[in-house]
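> predicted model and sequence below, questions to follow.
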Amino acid sequence: MQTEVNPTDPLVRFGWDDDWTRRWAAFQDARPEQHLLPARVVRVHRGACDVETPLGPQRVEIPAGHLVPGPTTGDWVGLSLDGPDGARAVGVLPRRTVLARASVTGRSAEHQLAANVDTVVVAIGAESRTTLGRVERFLALAWNSGAQPVVALTKSDLLDDAELDEVLDRVRADAVGVQVVPVRHDDPASVAALRDRLRGTVVLLGSSGAGKSTLANLLVGEDRFAVGDVRSVDGKGRHTTVTRELVPVPGGLVLVDTPGLRSLGVAELGDALGTTFADVADVAVDCRFSDCSHTSEPGCAVLSAIGAGVFDQRRLDSFRKLEREQAWFASRTDARLAAERRREWKKVVRAHRDRHA
């Protein structure tokens, strides 16, 4: 039985569109014996999540390991209404995109931040001590998700025009292919300029104290998110946002505010590394040697570009650092998979021995 979703129902405010209608039809057709209802995950708790359905908000219990992949904020799930204990999630719809970082535990695993994201806003405090290397990590994370990144230079009102121009030039030089928009909390036009560059489901990323929650409130048009102070000694703030929450924004956007990220390991990037450092990658194809390390080889186009001021040595160093992290992550992932295969094989051997004992 296929569930019809009326275009006027609450799900449209939470990002439902024609593409999700098609995906939902396929999801439902694969489970013809179940009466299912589509829902979007707006907040995840331990063992449960809050969802928005055509019938209104609900909290759904999700025992560990019940769904693979486990739902994250922004996912669309199918709810069964036939159980004796009320609605239960029976599956996660295939994702358009997923925003994930490497696990902060150092294991070769990913920690999902949000799913089905269209735009990632990297919030940088104009007056902060945030390094360009960290900005590049945020952008690599965004590109790797499949979403379009945008940089919001928050707290721009704390700088004079000359200082702001200097910061803009510095960030734009490294944010290749990404629009950088200065935002003033007292200037609605600057907020509108940022909003014009956003589409669909929008996730805010940034360090603690970058002004994400203030920016979220400006976009929503009300004081929905708590705002905290920033320490003057190091420019860092407290985690005023402690969970990821998805909320509709007037005008058709859906917003996810996230806790500030103090540790920012990046998982396997693939093409996203080359996209983040497109200026370096484009020059590197002209190196004399295909395996050029860009250190001292003759005919190295990258070193020539640095000498000519196309980009600086810091940019290359940052690129190399992320390359090394990718190699480490890949090696750890391969080792983990190999260990899992060995464990599974030992189980098979033990079962075989028990049967023939």
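Happy to help now that I have it. Numbering: from 1, shown residues only.

> all contacts plus neighbour counts: C-alpha atoms, from now on.
Noted.

> helices along the stretch 151-300 of the chain, start to end?
Listed in chain order, the helices of the stretch 151-300 of the chain (DSSP state H, counting those that start in this stretch) span 161-174, 188-195, 212-220, 271-276, 278-284.

> could you say which of the ones you listed is packed most deeply?
Mean neighbour count (mean count of other CA atoms under 10 Å) peaks for helix 212-220 among the helices of the stretch 151-300 of the chain, with a mean of 22.

> please name every helix or strand in contact with that helix.
Judged by 3 or more CA pairs under 8 Å, 6 or more residues apart in numbering; DSSP states H and E, helix 212-220 is in contact with helix 188-195, strand 201-205, strand 245-249, strand 253-257.

> okay, pairing it with this:
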Amino acid sequence: MTENRLEQIGFDCFFQQEAARFPHLFAAKVSSQHKEIYKVIGQQGEMQAKVAGKLSYSAFDARDFPAVGDWVMVDREQDSSGDAIIHHILPRKSIFERNAAGLSNDVQIIATNIDVIFICMSVNSDFNLRRLERYLAVAWDSGSTPVVVLTKADLCEDIGEKWGQVNEVAIGAEVIAVSSMQEEGVANVKAMVPWGKSAAFIGSSGVGKSTLINSLMEAEVLAVNNIREEDDKGRHTTTHRQLLLLPGGGAVIDTPGMRELKLESGDLSHSFADIEEYARQCRFSDCSHLKEPGCAVKEAIADGSLPAERFSNYLKLQRELHYQEMKANKRDKAKAVNMSGNMNAMKKISQQIKRNNKKR
């Protein structure tokens, strides 16, 4: 694999300059992860890799470990003599993350260094505007450009109506309708992942992400299951995040379907720009939009300009982000204490080594 090949999947001037800080190591891009084993794409092709002990020891949470899409520095160009060792993670340009599903409070990184996030939502029974608002809040906060992809358009009789509803909530994001089975709209998606760019596909299980990626790859590289007749939903197929190189340039990341998207962070000012604009017109700058007179938000809800469900979801996401902010502050304090403890331990070890050397 040539240097030009790495540039094809995003190894631009920024990452080249960062990699130059480690002249004795080699740049590679993380393409998949299976527990503690990674696959990375380097100049000589794809190889298996593990995290160096020092990097693992200094890690505090999931953000400190490699994720799919990361550019990392490894100790070799091929793994014929053993697994490559990941010593450093280069700074990330973008990161799509969520609070892990279930009862865990851990952070889960979905993908990094992505230019475009395709939020896939089928226009059959999966259609859910409130869930889309949640995805958009996280996508805008990631540093990537969100694009809403309405999949399985051939199964929808009122696609124009669905399109209009999505455009009302996907403020600032492009909306594309596709039918992978009939190859409609696929070219529009492909045009957004040109040479040197990367994109991630996210959404619920069975919305057609894998089918769409197969169309982009011009080959059946991902397993696809048929729609369940009883509820019009697709079966879950993708089991782990995986980066694939597109023919002619660019890269895409397929992700498992998400049963829930718990916020770790989000940009409500962008995803709910209409509500923010109404709020600026309120009589009081600290208006809670509940009981105060002269509230432009309440007036917009009353005259139908702002759907009450959208405002309710906005308040719900606000509360979630406030909770996550408090949790993040506690985590940052714990991390600072942990780093301080590690520094003190290293200092004691260094002092002990000096004492031992003097005794000799």
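Sure, I can see it. This one's a predicted model, so the numbers in the text were calculated from it and none came from an experiment.

> got a TM-score for the pair?
Once superposed, chain against chain, the TM-score is 0.85 (TM-score structural alignment, normalised by the length of the first structure); 334 aligned residues with a CA RMSD of 2.7 Å.

> circling back: wait, which of the helices of the stretch 151-300 of the first structure is closest to Thr119 of the first structure?
helix 188-195 (10.8 Å; CA to CA).

> map Ser156 of the first structure onto the second structure.
Aligning on TM-score structural alignment places Ser156 of the first structure opposite Ala153 in the second structure.

> please name the nearest non-neighbouring residue to that match.
Spatial nearest neighbour of Ala153 of the second structure, chain neighbours left out: Ser179 (5.2 Å); criterion: CA to CA, 6 or more residues apart in numbering.

> got a list of what that neighbour touches?
Thr151, Lys152, Ala153, Asp154, Gly185, Val186 (CA atoms under 8 Å, 6 or more residues apart in numbering).

> Pro146 of the second structure versus that one, what's the distance?
Using CA to CA, to the nearest Å, one obtains 19 Å as the distance from Ser179 of the second structure to Pro146 of the second structure.

> against the first structure, where does stretch 236-243 of the second structure fall?
So stretch 236-243 of the second structure sits over residues 239-246 in the first structure, by TM-score structural alignment.

> buried residues of the matching stretch, list them for me.
Neighbour counts using 16 or more other CA atoms under 10 Å place His239, Thr240, Thr241, Thr243, Arg244, Glu245, Leu246 of stretch 239-246 of the first structure among the buried residues.

> and stretch 21-33 of the second structure, by the same measure?
Quick answer for stretch 21-33 of the second structure (16+ other CA under 10 Å): Leu25, Phe26, Ala27, Ala28, Lys29, Val30, Ser31, Ser32, Gln33.

> cool, and stretch 17-30 of the first structure?
Trp20, Trp24, Phe27, Gln28.

> the first one and Gln28 of the first structure, how far apart?
Think Trp20 of the first structure. 12 Å.

> the second structure: matching residues for stretch 323-333 of the first structure?
Going by TM-score structural alignment, stretch 323-333 of the first structure lines up with residues 318-328 of the second structure.

> could you pull out the strands for the first structure?
Applying DSSP state E to the first structure gives strands spanning 36-45, 48-53, 56-61, 76-80, 88-92, 98-102, 110-115, 119-125, 148-154, 180-182, 201-205, 245-249, 253-257.

> out of the helices of the stretch 151-300 of the first structure, nearest to Val348 of the first structure?
Smallest distance to Val348 of the first structure across the helices of the stretch 151-300 of the first structure (CA to CA): 37.7 Å, for helix 271-276.

> counterpart of Thr53 of the first structure in the second structure?
Looks like Thr53 of the first structure aligns to Gly42 there (TM-score structural alignment).
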